[in-house]
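>>> Fold the stuff below for me.
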Amino acid sequence: MASKTMRSMRTPLARVRGLGSAKEGFHHWWMQRLTAIALVPLALWFVVSVAGMAGMDHAAAVTWIGSPAVTVLLVLLIAATFWHAQLGVQVVIEDYVHGEGCKLVALIAVKFAAVLLAVAGIVAVLRVSFGG
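Model (predicted):
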């Protein structure tokens, strides 16, 4: 009974402490914007590059990927894409999944999937680039 009385006497600020902060939401929003800004030139570069590769054989494509600048840009494109996608799906889950258990499982699954797929893509680019 005493703990219930103590809880009811707490101020509204004390009741919400530990439930998240405005800084966390702002960071998430800011990261979404930064990854979106990064993806604009990276995606444009990638689309133009792939369009220019029409008729290119496998050896020429491997040589293209092996170029240091191309390798770096592909790695950045993959990292930014999966980070941005994970942030966006996280917002959808937080807004539309109401069960706390399901929400937690879904958020963890999305984060793991994003990391796994990003690492797989980056490793693939590096293997082609370095001839592994």
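>>> Every contact and neighbour count from this point should use C-alpha atoms.
OK.
>>> For the spatially most central residue of the chain, give its distance to residue 60.
Most central in the chain under C-alpha atoms, centre = their mean is residue 83, positioned 1.4 Å from the mean C-alpha point. Using C-alpha to C-alpha, to the nearest Å, one obtains 30 Å as the distance from residue 83 to residue 60.
>>> quick one, helices of the chain?
Applying DSSP state H to the chain gives helices spanning 2-8, 12-16, 22-52, 58-66, 68-96, 100-130.
>>> and this one, so I can compare the two:
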Amino acid sequence: MAHLRSPVARARGLGSAHTGVSEWWRQRLTAVALVPLCLWFGASLISLTGADHAHFAAWMAEPLHAVGLLLVIGAASYHFKVGLDVVIEDYVHTEWAKVTLLVVNGFGAVTTAAVSAFAVLKLAL
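Predicted coordinates for the structure are as follows:
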């Protein structure tokens, strides 16, 4: 008789996963953090237009710029990961594909952030 129950009846009583609010807050906090960081990054790119390699290397050697770029990389990578996790969880319905994509997304975000941070630190130091 269980097959005669509606989808709502089958879902009732299971409760929520209790992760929606925390994911929402993490997404919003990283978005708010990215606003000034991206404005700074955009202004920096505009100011570096036409700069030669020596000027760019000197700009990167300044600790404020290196730290700013590391913050942009970290916040953007985390923001992207959290957002794509929500999309995967909501729209991928096959369990093995969902788990695989979540793992790939996590490794991809960490790898991208690590390689980008390494490049910034190599240029800055």
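>>> And the TM-score between these chains?
Laid over one another, the chains give 0.86 as their TM-score (TM-score structural alignment, normalised by the length of structure 2), with 114 aligned residues with a C-alpha RMSD of 1.4 Å.
>>> if we can go back for a sec, what's the counterpart of the residue nearest to the centre of structure 1 in structure 2?
The alignment partner of residue 83 of structure 1 in structure 2, by TM-score structural alignment, is residue 78.
>>> pretty sure that match contacts residue 30?
Yes. Judged on C-alpha atoms under 8 Å, residue 78 of structure 2 makes contact with residue 30 at a distance of 7.5 Å.
>>> What span of structure 2 is stretch 36-43 of structure 1 aligned with?
Counterpart in structure 2 of stretch 36-43 of structure 1, with TM-score structural alignment as the criterion, is residues 31-38.
>>> ok, residues contacting the matching stretch?
The set of residues that contact stretch 31-38 of structure 2 without belonging to it, under C-alpha atoms under 8 Å, 6 or more residues apart in numbering, is 68, 71, 72, 75, 76, 79.
>>> Most neighbours among these, please name it.
Counting neighbours by other C-alpha atoms under 10 Å, the top entry in the contacts of stretch 31-38 of structure 2 is residue 72, with 23 neighbours.
>>> State the distance from it to residue 42 of structure 2.
Relative to residue 42 of structure 2, and taking C-alpha to C-alpha, residue 72 of structure 2 is found at 11 Å.
>>> cool, and residue 79 of structure 2?
Separation of residue 79 of structure 2 from residue 42 of structure 2 (C-alpha to C-alpha) stands at 18 Å.
>>> Also residue 110 of structure 2?
Taking C-alpha to C-alpha as the measure, residue 110 of structure 2 and residue 42 of structure 2 are separated by 24 Å.
>>> neighbour count winner among those two?
Comparing residue 110 of structure 2 with residue 42 by neighbour count (other C-alpha under 10 Å), the higher total belongs to residue 110, at 16 against 12.
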